[in-house]
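Chemist: Quick one: sequence and predicted model below, then my questions.
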Amino acid sequence: MKKYIDTNAYYLSNFFEHNELRYESFWLFYNREDKIQMENFFPDQKVYSFLWEYADEDILVKIDEWKRAFRRNDIEILQEAKLHTRNYLSGDRKVYLDCLETNPITADKKFKNLTAYDTGQRFVQIVADENISFADIDLSFLELTDIADKFRAVVGILDTEGFRALILNGYHHRGELLKVCIMKSYEACSKITETLPLNIFENTYVAMPFSG
């Protein structure tokens, strides 16, 4: 695994003006044989792992039971994990939102095969303190229809006390799995010494959270 700090905010500057850029990010590049170990960066915290599905625009009613994203991705819900399910109207489209609340170790095991190259395009994680509950997550961003506005609103969750990081998933053109960790400070990556030397994102895909 390769670790880099995006000190120049190459990625986030696409969405935030300089005077409103309160966030920092580090990037993890995994080879296929690498084991994902996010717990090394976020010990003693919990992870909310979101999957979602949008109803087809021309169909008004869907049956929830077969639309559930965890079921569609064959992800088993462990007894010690908490599953939160919600339905929302996002713009004019219904979104079926599932969220698994676990520790980082369990999250790594459950979602190690979900990359943005395939089914992981609708997958994002929020790292929070142990005292944060699902009800503390402000989901009002789902009401926004513009994708960039929605992304900025999702990142804005980090402004609330107790929320530590937003983990996005993607891939590099060489096929490496990417994890992009957005935070308000570098607390979790103090041991990362390498910086991204260039704007590499023309060769990189990163899934935007909750995009339709």
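Modeler: Done, it's in. Residues are numbered from 1 along each chain as shown.
Chemist: make it CA atoms for all contacts and neighbour counts henceforth
Modeler: OK.
Chemist: In contact with the most centrally placed residue in the chain, which residues are there?
Modeler: Nearest to the mean C-alpha position of the chain, counting by Cα atoms, centre = their mean, stands Val124 at 2.3 Å. Neighbour list for Val124: 49-51, 166-169, 209 [criterion: Cα atoms under 8 Å, 6 or more residues apart in numbering].
Chemist: if we go to 7 Å?
Modeler: For Val124, the contacting residues are 49-51, 167-169, 209, taking Cα atoms under 7 Å, 6 or more residues apart in numbering as the criterion.
Chemist: Show the residue spans covered by the helices in this structure.
Modeler: Under the criterion DSSP state H, helices of the chain are mapped to 64-67, 69-72, 104-111, 147-155.
Chemist: take the one below as the second:
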Amino acid sequence: MKKYRDTHHYYLSNFFKHSELNYDSLWLFYNYEDGIQMETFFPDQKVYSFLWEYADTDILIKIDEWKRAFRRNAIEIVQEAKLHIRNYLSQERKVYLDCLETSLVTADGKFKDLTAYDIGQRFVQIVADENISFTDIDLSFLEVTDTADKFRALIRILDTDGIQALILNGYHHRGELLKVCIVKKGETGLKTKEVLSLPIFENTYVAMPFNW
């Protein structure tokens, strides 16, 4: 694994003015054969792992409702996990939003087999203190129509006490899995000597989460 701090805010400055940049980001590059251990960066925290699918209007509603996001991806709901379910309409399309509440260790194991494309397109995680419940997470940003505004509103949930980090997912053109950890400015747990010396985005794919 390689890790770099985006001290120049190459990524976040695409969405925030300099005066609004109250967040830092750490870029993690994994080879697929590497084990992903996010718990190393956020010990004693839990994670809310969001996965979504679009409804298929060409099949019967009864069948479609059975094929929610987690079932479509054959992700088993383990006994110690909690599954939270929401439905949304996006441009008149139904979206199945599922969220698995687990430890980081469990989440790393559950989602390691998702393809790089699926991870980049339809997967995001929120790291929180143990005392944070699903209802404490303000999901009102999902109702925002403009995708860039929606993404900025998502990042701002880091201003909520007890929300530790957002984990965005994507991939590098070399085939490496890419995780971008966004934290409040000054977060000490993500320090590293290596920094992103250049904007590398022409070689990477990192989706804006919930870009419906």
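Modeler: Looks like it arrived, so ask away. Computed from a predicted model, the values in this text were never measured in an experiment.
Chemist: Just the TM-score for the two chains, thanks.
Modeler: The TM-score (TM-score structural alignment, normalised by the length of the first structure) is 0.93; 210 aligned residues with a Cα RMSD of 1.8 Å.
Chemist: thinking again about what came up before, compare the helices of the first structure and give me the one nearest Leu28 of the first structure.
Modeler: Judged by Cα to Cα, the one of these that comes nearest to Leu28 of the first structure is helix 104-111, at 13.7 Å.
Chemist: what comes into contact with that closest one?
Modeler: Applying Cα under 7 Å, 6+ apart, the set of residues contacting helix 104-111 of the first structure from outside is 36-39, 46-47, 75.
Chemist: same question, stretch 51-68 of the first structure
Modeler: Counting contacts by Cα under 7 Å, 6+ apart, the residues outside stretch 51-68 of the first structure that touch it are 69, 93-99, 122-124, 212.
Chemist: buried sites along it?
Modeler: Using 16 or more other Cα atoms under 10 Å as the test for burial, stretch 51-68 of the first structure gives 51-55, 67-68.
Chemist: so which pair among these is furthest apart in space?
Modeler: Farthest-apart pair in the buried residues of stretch 51-68 of the first structure is Leu51 and Ala55; separation 13.7 Å (Cα to Cα).
Chemist: Is it correct that Gly170 of the first structure is in contact with Pro209?
Modeler: No. Under the criterion of Cα atoms under 7 Å, Gly170 of the first structure is not in contact with Pro209, lying 11.1 Å apart.
Chemist: follow-up on the earlier one: pipe the helices of the first structure into JSON lines and attach distance to Tyr30 of the first structure per row.
Modeler: As requested, the helices of the first structure are arranged in JSON lines below (distance: least, Cα to Cα, whole Å):
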{"stretch": "helix 64-67", "distance to Tyr30 of the first structure": "30"}
{"stretch": "helix 69-72", "distance to Tyr30 of the first structure": "24"}
{"stretch": "helix 104-111", "distance to Tyr30 of the first structure": "13"}
{"stretch": "helix 147-155", "distance to Tyr30 of the first structure": "23"}
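Chemist: Which of those sits closest to Leu177 of the first structure?
Modeler: Closest to Leu177 of the first structure of those, according to Cα to Cα: helix 104-111, at 12.1 Å.
Chemist: From the contacts of stretch 51-68 of the first structure, list the buried ones, please.
Modeler: When burial is judged by neighbour count using 16+ other Cα under 10 Å, the buried members of those are 69, 93-99, 122-124.
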